[in-house]
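**Student:** Using only what follows, build the 3D model:
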Amino acid sequence: MKRNLLHLLVPVTALALSACGTLGPNARNQPFDYPQSDGFAGNFLAGKVAQGDNADDAAAQYLFRAQKLEPGNDDLRRRTFLALISDGRIADSAPIARQLLAEQPQQDLFAVLAVTDADIRAKNYQAALDTINTLPNRGLNSIIRPLARAWLFTALDRRRDALAALDELQINKSLSPLSEYHRGLILDYFGDLNGAEQALANAYGDPADAPLRAAEALGAIYERKGQNQKAELLYQSYMDRHPQSLAMPYHLERLKKGEPPISTALTPASGLAEGYLDIATLLSQENAVDPALIMARFSLSLRPGDAVTKLLVGEVMEIRKRWDDAIAIYTSIPKNSPHSWNARLREAACLTEINRNDEAVALLRRMVSERPDRPDALIQLGDVLRATKQFNPSADAYSRAIAQLGGAENVGWRLLYRRGIAYEQGGEWDKAEKDFLLALNMEPDQPYVMNYLAYSWVDRGVNFDKAQDMLKRAVELKPDDGYIVDSLGWVYYKLGHYEQAVTELEHAVSLIPDDPTLNDHLGDAYYQVGRIHEAEFQWHRALSFDPSADLRKEVLAKLNGKKPATGTVATN
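**Tutor:** Alright, predicted model coming up:
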């Protein structure tokens, strides 16, 4: 399936990235004060820089101004159009889209979608259908065109044509579930509950393993047919397989209270929005981030309040390192939405990325108070507290999460590893060692746990032989991890095997050149083998990489004549 989908994505991915610029580590993640200008050049340059920064709002603002000043500039027209739709200003993009289609008919998928969007919002469904029909049936069009035609035929009350349009998707067997899902939604729209039930039940095999929306749609059909027991069984089965889902407990509670089902019946516009969201999700799964964002924006244009689509847009903003934009999206999801919980977890993660840690902690503490039965907010709270060196509260948060999950014997190694780090950093070594050993009992060859435990032993002057064997194994498993290689080198140093230490520590620094601790360790090893000038060079490098206050003090002392501590051969 992935190979087939990637083949479909190539044209549209190249189209979007060539005009928008590519995503990558060089994109700015800090606010930029773009210059204000009334002239063409200032607006164009500011817009181009903003577009390169993935700052869609600023790019749209400045390029839109520039385009009005030079409406005949073809390159600018295209660039402005993409900036507008990336920012979700689909209505503003429609006049430019019509110009693009007049110049190059059938050549611009997104221009077709923008014109179609305008016609749908004007309820001019035949015009929208005529525009969609101009798309050649290739590439990503082979998914969009059948879905759009199906929902536009639905809007025109042409049921047979709508279902026939979905048959085009069946050519690619991997798209059969998508076809059947939308068949069920369209049959529901036309009041054929039996046909809708059959299509939705068959779309993804076992409905309990289907996407949430498909499971909810089928459950609503059961309820509307008076088959509440079948609905309850579906909701319970889905919850058993997806225990962190908040939607199904809500539906089960609603059934107990005798409340009516939440309507999942879609209008033609919201049905097409659902199709766009499905496509955006597929694109996102293939890391085609820019086209995924654009398809999600088109989806929100037709269904502005949809929380799932907003979550996808927020995730794209996180990939782009546009943390403030992501937070704005997440906070726009109402707290009474079943998706609010996930949105707030993502909001807290974004807050930590921009060093608003106090706000993240406050948000997560509120969530823990709101739902003390859920471990996810506790685990994330523990992560933030640990990152901000609040180690004892961090360990407490992890412990509460572990208790909710059934105790230390019933959780995976990762959570024990995190709590072990919090214990060790908080000065509770006995508890930390116990967690590390239990984690290794669960995952005997886990290199990160072996590294942390062995390094801690060496730092405490104990278990040198065990630590050495453990770190050799960890390096075998992760030969390109500079921290693990450094730990092995440091064992050799502590054992007084300085030449071996130099070899490993040089390798560690080559893997992670800018870590102050690794450079300090290499400096110490150089000193012990008589390479004094190289040792001083490494200590100066360590100072240049923003070491902690304690490490800075130690390095300065060595540069002022204090000899580094020698290794000590220890017995176990």
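**Student:** contacts and neighbour counts: CA atoms only from here.
**Tutor:** Fine.
**Student:** Check the gap between Ala326 and Ile421 for me.
**Tutor:** Distance, Ala326 to Ile421, using CA to CA, to the nearest Å: 30 Å.
**Student:** One more, so I can put them side by side:
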Amino acid sequence: MPQRPRSSRLLLALALVAATGLAGCATPRRTDDPATTGSIGTAPQDDRATMEAWTARYRERPDDPSVAMNFAAALRADGRFAQAVEVLQKTMLQAPGDTGVAAAYGKALAENGDFAEALKVIRAANPPRTPDWRLTSAEGAIQDQLGNTAEARRLYGEALKMVPDEPSVLNNLGLSFVFTNELAKAEATLRRAAQNPRADSRVRQNLALVIGLAGRFDEARRVATAELPPDEAEANIAYLKAMLSQPDTWKQIRAADRKPAAG
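**Tutor:** Modelled structure (predicted):
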């Protein structure tokens, strides 16, 4: 039976939902890098447009790994993890040597609660002598979801040795610090990631999240507004304020981290 992520991860998932891009009139925009974990979500209408666009594209080109990965990312953003797993499982058979597909498949399996299979897929595709940074970082994200913080950060460190200052790896490391309420480290890491020209929108949205969690709502609003419509950025800030107004928020997170994952 698939394992479930710890309740602290579920709490944070309310804010750390996968973001997708707007769909263009004729060609859907690529969803954010599947190597990057979590963000404050986009507007529901944007999610619907993205889903419709990538559904149509996938029907036209189901054998294209890039199209399949973006369609799966849209499914994941919509919470349809089992369907994303099915899409990527087919793509793995069509492109068995594609490390990007393997990373996305492993991540989808983890989001669907199948951590054992996710680790199996990632490790099988990642040769020890010539490791791929995407797969190494993806394994780190899975270890974080399992509560294996030290191992997760070791893997992020290994990935950063291969690709120094890679924003998607720094993003995942930053969120690892969020899970343990090390907000100063999380902010410093995400700022470093956001300064990279290759950082996608989710990195900057996660930076806004961490600044908000630290209680600096005006600054968080400014960062979020640069990435989201003003009304949506304001709604996210309001959510953070409400979450942090509960006196036991971080106490519950820490307590949940001490409990074993449910089977």
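**Student:** Fetch the TM-score of the aligned pair.
**Tutor:** The TM-score (TM-score structural alignment, normalised by the length of the second structure) is 0.57; 202 aligned residues with a CA RMSD of 4.2 Å.
**Student:** Ala141 of the second structure -> the first structure?
**Tutor:** Counting by TM-score structural alignment, Ala141 of the second structure corresponds to Tyr455 in the first structure.
**Student:** chain center to the helix or strand where Ala525 of the first structure lies: distance?
**Tutor:** Per DSSP states H and E, Ala525 of the first structure falls inside helix 516-528. Computed by CA atoms, centre = their mean, to the nearest Å, the chain-centroid distance of helix 516-528 of the first structure equals 37 Å.
**Student:** what does that helix rub up against?
**Tutor:** 483, 486, 490, 493, 498-499, 501-502, 505-506, 508-509, 512-513, 532, 534-539, 541-547, 551, 555, 564, 566 (CA atoms under 8 Å, 6 or more residues apart in numbering).
**Student:** could you redo the last one with a cut-off of 6 Å?
**Tutor:** Contacts with helix 516-528 of the first structure, where a contact means CA atoms under 6 Å, 6 or more residues apart in numbering, come from Tyr498, Val502, Leu505, Ala535, Gln538, Trp539, Ala542, Phe545, Pro547.
**Student:** what's the neighbour count on the nearest residue to Leu135 of the second structure once chain neighbours are set aside?
**Tutor:** Nearest non-adjacent residue to Leu135 of the second structure, counting by CA to CA, 6 or more residues apart in numbering: Ala103, 5.3 Å away. Ala103 of the second structure has 28 neighbours, counted by other CA atoms under 10 Å.
**Student:** Same question for Ser340 of the first structure.
**Tutor:** Ser340 of the first structure is flanked by 20 other residues according to other CA under 10 Å.
**Student:** In the second structure, what residue spans correspond to helices?
**Tutor:** For the second structure, helices defined by DSSP state H occupy the ranges 7-13, 44-60, 65-77, 81-94, 99-111, 115-125, 133-145, 149-162, 167-179, 183-194, 201-213, 217-225, 230-244, 249-257.
**Student:** What of the stretch 151-300 of the first structure?
**Tutor:** Assigned by DSSP state H, counting those that start in this stretch, the helices in the stretch 151-300 of the first structure fall at 159-167, 176-189, 193-203, 212-224, 228-241, 247-256, 268-285, 289-302.
**Student:** buried residues in the shortest one?
**Tutor:** For helix 159-167 of the first structure, the buried set under the neighbour-count rule, 16 or more other CA atoms under 10 Å, comprises Arg159, Asp161, Ala162, Leu163, Ala165, Leu166, Asp167.
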